[in-house]
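This is a predicted model, with the sequence first.
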Amino acid sequence: MRPTLIRLVEPSDGPALADLLARDRQLRARLLPARPAEFYTPEGQASVIASLLASHGDGLAWPGVVVTDGTVIGQIGISSILRGPFQKGYLGYWVSSPHEGRGHTSRAVGLALRIAEDELHLHRLEAHTQLENLASQAILRKHGFRPWGIAHEHFYADGAWRDEMFWEKKLSAAMRRPVH
């Protein structure tokens, strides 16, 4: 088993992410929104990373990459962080197709849960999966997420509105007082 790490995304990750996203573009068309061609270039990813790091600086996100053997193989992040009475964020992740089925995604989710609790002090994490994405649903179940509803025609991708299942996980940080 190869080790899996996650870390905060860095500007220098742009070329690697562009390469991974471009390679899997057609494979993931059903799962991701349509993007302009420049999104799949190092320059496009540099712009995305700058925006993600700005959100991180504002306390609204924790944008990371999934790494094995010193190589970026995907992304993981906690976005749309809400403070006050909510103390929650949304978990999103992907690993490039050559690295799927090797446990990297599941290990990355486990590491992101630790960050959500220990660094971000969140009470709750949520995630969305398309109904057909059984692999992602299995990972969420393994890490204690529970499904709590289905949003019909919730997400537009690959020319159609897609139904999505909503997932939730209460974190042990729940015993802490809200951070404002």
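Sure, I can see it.

only C-alpha atoms for contact and neighbour calcs from this point on.
Noted.

got the contact list for stretch 27-40?
Here stretch 27-40 makes contact (CA atoms under 8 Å, 6 or more residues apart in numbering) with A18, D19, L21, A22, G44, Q45, V48, Q130, Y156, A157, D158.

one more structure, for comparison:
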Amino acid sequence: MLNSHLGLADGILTERMTLRVANEESTVALHAYCISNRAHLQPWEPARSESFFEIDAVAGRLRSMATQTAAGNAVHFLLFDSESGELLGDCNFTNVVRGPFQACHLGFSIAMDAEGKGLMTEALTAAIPYAFKTMGLHRIMANYRPENTRSGLLLARLGFEKEGVARSYLQINGSWADHVLTSLLNPDDLD
């Protein structure tokens, strides 16, 4: 099921990738991505049980992502290489809050062998305007662990501003971890 009602029937095209809205059609690709990048992503994610990596669990997560997107509570993008069709990573705008807040959280990951090539910068440079213009959001919040310098540098390049540090913010890889809080405001909303 494609999300043509979101203006994304063909996804968002960048120079090297297609950002497709996550749905169950991508189960095999996401399963392979999760398995091959398990150790690479482990330091930055919640502790994962073995069942998290089973193909049925991946399909279930994709169904949930599609439901969240259809309800307007999130948009989950999978980043596919334009030439090879390989899944390179993901970026998502979740926890959408409407009303006077009009904000969300940004999350992202990239395959170990795709790091350092500017691919996430390319993907987010295309996805962020979608969040602001199409979703109508005012604020995108992105938080990262202080020792995750790559994410910190990426967010700074994209214009995210540091707003502080939250102590013991999220349980990551089995331990409570501090996070640097950043945000990016919709430039169309600023005077």
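Cool, got the structure. From a predicted model like this one, the values you see are computed outputs, not experimental measurements.

Sort out which of the contacts of stretch 27-40 of the first structure are buried, if you could.
Using 16 or more other CA atoms under 10 Å as the burial test, the contacts of stretch 27-40 of the first structure include A18, D19, L21, G44, Q45, Q130 as buried.

Work out the gap between stretch 43-61 of the first structure and the centre of the chain.
14 Å (CA atoms, centre = their mean, to the nearest Å).

Flag every buried residue along it.
G44, Q45, A46, I49, L52, L53, S55, H56, L60, A61.

Return the subset of those residues lying in helices.
Assignment to helices by DSSP state H places the following of those there: G44, Q45, A46, I49, L52, L53, S55, H56.

would a markdown table of the residues you listed with distance to A138 of the first structure be doable?
Conversion of these to a markdown table gives the following (distance: CA to CA, whole Å):
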| residue | distance to A138 of the first structure |
| --- | --- |
| G44 | 32 |
| Q45 | 29 |
| A46 | 32 |
| I49 | 29 |
| L52 | 27 |
| L53 | 30 |
| S55 | 29 |
| H56 | 28 |
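
For the residues you listed, work out which two are farthest apart.
Within those, G44 and H56 form the most distant pair, 18.6 Å apart (CA to CA).

Spit out the contact partners of the most centrally placed residue in the first structure.
When CA atoms, centre = their mean is applied to the first structure, the residue found nearest the centroid is G92 (2.0 Å). By CA under 8 Å, 6+ apart, G92 of the first structure lies in contact with I76, G77, I78, S79, A127.

and it, how far is that from S79 of the first structure?
8 Å (CA to CA, to the nearest Å).

Over to P36 of the first structure?
22 Å.

Can you pick out the residue with more neighbours from the two?
S79 (21 against 9; other CA atoms under 10 Å).

Check which helix or strand that one maps to.
strand 71-82 (DSSP states H and E).

Check the mean deviation of that strand from the second structure.
With mean CA distance after the TM-score superposition for the first structure, strand 71-82 of the first structure departs from the second structure by a mean of 0.8 Å once superposed.

Can you mark which positions in that strand are buried?
Buried residues in strand 71-82 of the first structure (16+ other CA under 10 Å): V72, I73, G74, Q75, I76, G77, I78, S79, I81, L82.

any idea how far H152 of the first structure is from the fifth one?
Pointing back at I76 of the first structure there. Distance from I76 of the first structure to H152 of the first structure, counting by CA to CA: 25 Å.

Same check on the first one?
Distance check for V72 of the first structure against H152 of the first structure: by CA to CA, it reads 34 Å.

Kindly report the same for the third one.
Taken as CA to CA, the spacing of G74 of the first structure relative to H152 of the first structure amounts to 28 Å.

Do a quick rundown of the helices in the first structure.
14-23, 42-57, 104-114, 134-142.

quick revisit: closest to L171 of the first structure among the buried ones among the contacts of stretch 27-40 of the first structure?
For those, the nearest to L171 of the first structure is Q130 (23.3 Å; CA to CA).

so what corresponds to the closest one in the second structure?
Alignment note (TM-score structural alignment): Q130 of the first structure maps to R145 of the second structure.

burial count for the closest residue to its match other than its chain neighbours?
Spatial nearest neighbour of R145 of the second structure, excluding adjacent residues (CA to CA, 6 or more residues apart in numbering): H179 at 4.4 Å. By other CA under 10 Å, 20 other residues sit near H179 of the second structure.
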